[in-house]
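K.L.:
missing the sequence, but the structure's below:
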């Protein structure tokens, strides 16, 4: 046999050997696959799952919305007289009480004006009294025919003129007293002061367009929100039965930080949005609510005594709607169609389940109807 023939023979032998090895691997793999198929046909492996029992408990039925806080009263404080600021008695953002002094305007010009008004009034009052005496004296002389009617008429006119002058002086005196009082600017309400650009020494004008400072009353405080018009019948029904409680919650927080009550419903549905506006009032003693702040609000309508509660993660969504996997007593999985009524934190209130039924919360993606399951702890199931 030549060298070339030997090389051809060696290559052919190698190819035959590789084919034999591949055939052996195929038959082994095929045998294992058939064995696995037989095992699956006899029942298959169980699927590890985590389950939770459906709870039946009394839960409040609520309407949830996003609300916006609004001050009960907002007052723009303005000066009533022209003058120079000599005292600023607050810090920006400070809480103030009704009657608390905020500003003082230089009172010296108004004190001088008051003294002048008092002097004018005393002078005019004395002239009035003298004119009255003269008028009375000449009336007696007229009755005795000692003076003419024209002479008496002149004294009567003088008395009436003096009376009018005295009244004008009295009014000027009262106005001077008011102007002096206006030099002290006090808070008309309880609340929090805002930003002010005024400092000691600034000149202010009476009834200027720009206020000296703005005060918001936040204790109590309003929260305005809107709900769909479909909720209007229920709202009116339960408002007629008594006070509707409202809770305020921070976004992402399950527990409320303030409690209040529904104050009123608007008298018309907004045709553009299909919603009805509602105003609630909160005592807000700790000032957690602030004007302009957005909060989640929850109106409590009534108590549902037999609500079925399960974790929201147990609910699956398919082409035919929402469903859960229920583990039956024989440890097989059953698909159960449900309807979600509402959300309560991380849980949902559902219809279609009974109290105590076990629903799968983890491992549902590996399940199919009738599959056998093995109940495990949460740490054992990914």
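P.N.:
Okay, I see it. As the structure is a prediction and not an experimental result, all values here were calculated from the model. Numbers count the residues shown, from 1 in each chain.

K.L.:
contacts, neighbours, all on C-alpha from now
P.N.:
Fine.

K.L.:
now the strand or helix carrying residue 104: how far from the chain's centre is it?
P.N.:
Residue 104 is part of strand 101-105, with elements assigned from DSSP states H and E. When C-alpha coordinates are averaged (CA atoms, centre = their mean, to the nearest Å), strand 101-105 and its chain have centres 33 Å apart.

K.L.:
What of stretch 51-62?
P.N.:
If you compare the mean C-alpha spot of stretch 51-62 with that of the full chain, they lie 28 Å apart, counting by CA atoms, centre = their mean.

K.L.:
buried residues in it?
P.N.:
If you call a residue buried by 16 or more other CA atoms under 10 Å, then stretch 51-62 has these buried ones: 51, 52, 53, 54, 55, 56, 59, 61, 62.

K.L.:
out of these, who's nearest residue 336?
P.N.:
Using CA to CA, residue 54 comes nearest to residue 336 of the buried residues of stretch 51-62, at 13.0 Å.

K.L.:
Surely the closest one and residue 360 touch.
P.N.:
No - using CA atoms under 8 Å, residue 54 makes no contact with residue 360, being 10.3 Å away.

K.L.:
Quick one: residues in contact with the strand holding residue 104.
P.N.:
The set of residues that contact strand 101-105 without belonging to it, under CA atoms under 8 Å, 6 or more residues apart in numbering, is 83-90, 183-187.

K.L.:
Report the buried members of these.
P.N.:
Buried subset of these (neighbour count, 16+ other CA under 10 Å): 83, 84, 85, 86, 87, 88, 183, 184, 185, 186, 187.

K.L.:
State the helix or strand in which residue 133 lies.
P.N.:
Here residue 133, judged by DSSP H and E, is contained in helix 108-143.

K.L.:
Give me the distance between residue 234 and residue 68.
P.N.:
Between residue 234 and residue 68 the computed distance is 22 Å (CA to CA, to the nearest Å).

K.L.:
which of the two has more neighbours?
P.N.:
Remark: of residue 234 and residue 68, residue 68 carries more neighbours, 19 against 13, as counted by other CA atoms under 10 Å.

K.L.:
dropping in the other structure now:
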């Protein structure tokens, strides 16, 4: 019995050693299943935020800056009064022109009455034709003088309007360059301050001319009233700052850089986009329906092209694939089937036919819509 027990113990030890050896020979890997989902294809580039309207507020006449009625950084509406220039000299000139207008009107009325009398007397030849012609010329002369004075009045009224500087746009006031009390000129190199529209706002980016066919297709969609989504980010991988739509693709390629300008408009109520800010821009090119996706780490670049390692009933097997699209951590591929288990970590230790020890599968980003 002792001999039999010893034999059983030896057999058990041999069996355990064999199992441990078999387990040690397996290659530990992590796998992921090929999934199917709709994928959005994005064209990415670096863009610069541009206000739809940016106005440098300048005086249109020379004069004393009496008052600035807005503060730096204040939001103003179109037509709001921003600043006032000294208008006393212009008002005096306007009143003088109006007085001259009254004198000429009185003279013209008198000349017209005399002309009517001469016309009536001319019917009985009580006055000569020469006197009648002279009176007609006098009336015409005074009518011309009246038109000249009225034009001068209109000019003075325009000048008077320039003394009250109104905001031409709705936007934010910038830092002022001149304080009230200074004498300003229309020829000054710098204006009083600027007013910049912040909402809505636009972003411009330059894309290589190789993208022109796709851009032309997107512009065709906009002409058909189909909005093309655009997203703006502070940097790659960051959260979306704002979402907008494609507005226009430029009508020419820049000869010096070989790029074409693209402009998109964004609603910007919270002012996350700021004029002249540099942002990452993603322009939606198309949507791939029911695409086969894998984590990007699953694809290995070989001498004959990309391939993946499959978990074929517990053994490693290579499978050539074609990468159709890469969107950050995901790739769209062909050459595999839905549900197949693909190695995503540990490929460098694999050989065809190697036995696999699969650890916990990673959670795929494919479970949610990937960032562009």
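P.N.:
Now that the structure is in, tell me what you want to look at. Keep in mind that what you see is a predicted model, and the values were worked out from it rather than measured.

K.L.:
Now the TM-score, please.
P.N.:
Here the TM-score for the pair of chains, by TM-score structural alignment, normalised by the length of the second structure, is 0.81; 341 aligned residues with a CA RMSD of 2.8 Å.

K.L.:
The strand holding residue 104 of the first structure vs the second structure, average distance?
P.N.:
For strand 101-105 of the first structure, the mean deviation from the second structure after alignment is 1.0 Å (mean CA distance after the TM-score superposition for the first structure).

K.L.:
Which stretch of the second structure lines up against that strand?
P.N.:
Strand 101-105 of the first structure corresponds to residues 81-85 in the second structure, going by TM-score structural alignment.

K.L.:
Enumerate every residue touching the closest residue to residue 297 of the first structure other than its chain neighbours.
P.N.:
Nearest non-adjacent residue to residue 297 of the first structure, counting by CA to CA, 6 or more residues apart in numbering: residue 248, 4.7 Å away. With contact taken as CA under 8 Å, 6+ apart, residue 248 of the first structure is in contact with 256, 257, 258, 259, 295, 296, 297, 298.

K.L.:
what lines up against the third one once you look at the second structure?
P.N.:
Pointing back at residue 258 of the first structure there. Under the alignment (TM-score structural alignment), residue 258 of the first structure pairs with residue 242 of the second structure.

K.L.:
what's the nearest residue to that match if we skip its chain neighbours?
P.N.:
Once chain neighbours are set aside, the closest to residue 242 of the second structure by CA to CA, 6+ apart is residue 232, at 5.5 Å.

K.L.:
Over to residue 152 of the second structure?
P.N.:
Of all residues beyond its chain neighbours, the one nearest residue 152 of the second structure is residue 97 (6.8 Å), with distances taken as CA to CA, 6+ apart.

K.L.:
any idea how far the counterpart of the one you found in the first structure lies from residue 125 of the first structure?
P.N.:
Pairing criterion TM-score structural alignment: the partner of residue 97 of the second structure within the first structure is identified as residue 117. Separation of residue 117 of the first structure from residue 125 of the first structure (CA to CA) stands at 12 Å.

K.L.:
before we move on, what about residue 65 of the first structure?
P.N.:
Noted for residue 65 of the first structure: a distance of 68 Å to residue 125 of the first structure, by CA to CA.

K.L.:
These two - which one has more neighbours?
P.N.:
Counted by other CA under 10 Å, residue 65 of the first structure and residue 125 do not tie: residue 125 has more neighbours, with 20 against 16.

K.L.:
returning to what we had before: now the contacts of residue 248 of the first structure: which count as buried?
P.N.:
Among those, the ones that count as buried by 16+ other CA under 10 Å are 258, 259, 295, 296, 297, 298.

K.L.:
can you pull the contacts of the fourth one?
P.N.:
When contacts are counted by CA under 8 Å, 6+ apart, residue 296 of the first structure is found next to 64, 65, 66, 67, 248, 249, 250, 251.

K.L.:
Is residue 351 of the second structure part of a helix or strand, or is it coil?
P.N.:
When the structure is split into helix, strand and coil by DSSP: H, G, I helix; E, B strand; the rest coil, residue 351 of the second structure lands in coil.

K.L.:
Helices of the stretch 201-350 of the first structure, start to end?
P.N.:
232-241 (DSSP state H, counting those that start in this stretch).

K.L.:
Show me where it has its strands.
P.N.:
Assigned by DSSP state E, counting those that start in this stretch, the strands in the stretch 201-350 of the first structure fall at 203-204, 213-228, 245-249, 258-270, 275-282, 294-311, 316-318, 321-327, 333-337, 339-344, 347-351.

K.L.:
TSV for the ones you listed, including distance to residue 111 of the first structure?
P.N.:
TSV is the format used below for those (distance: least, CA to CA, whole Å):
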stretch	distance to residue 111 of the first structure
strand 203-204	18
strand 213-228	26
strand 245-249	52
strand 258-270	48
strand 275-282	45
strand 294-311	49
strand 316-318	81
strand 321-327	81
strand 333-337	85
strand 339-344	67
strand 347-351	71
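
K.L.:
Thank you, goodbye.
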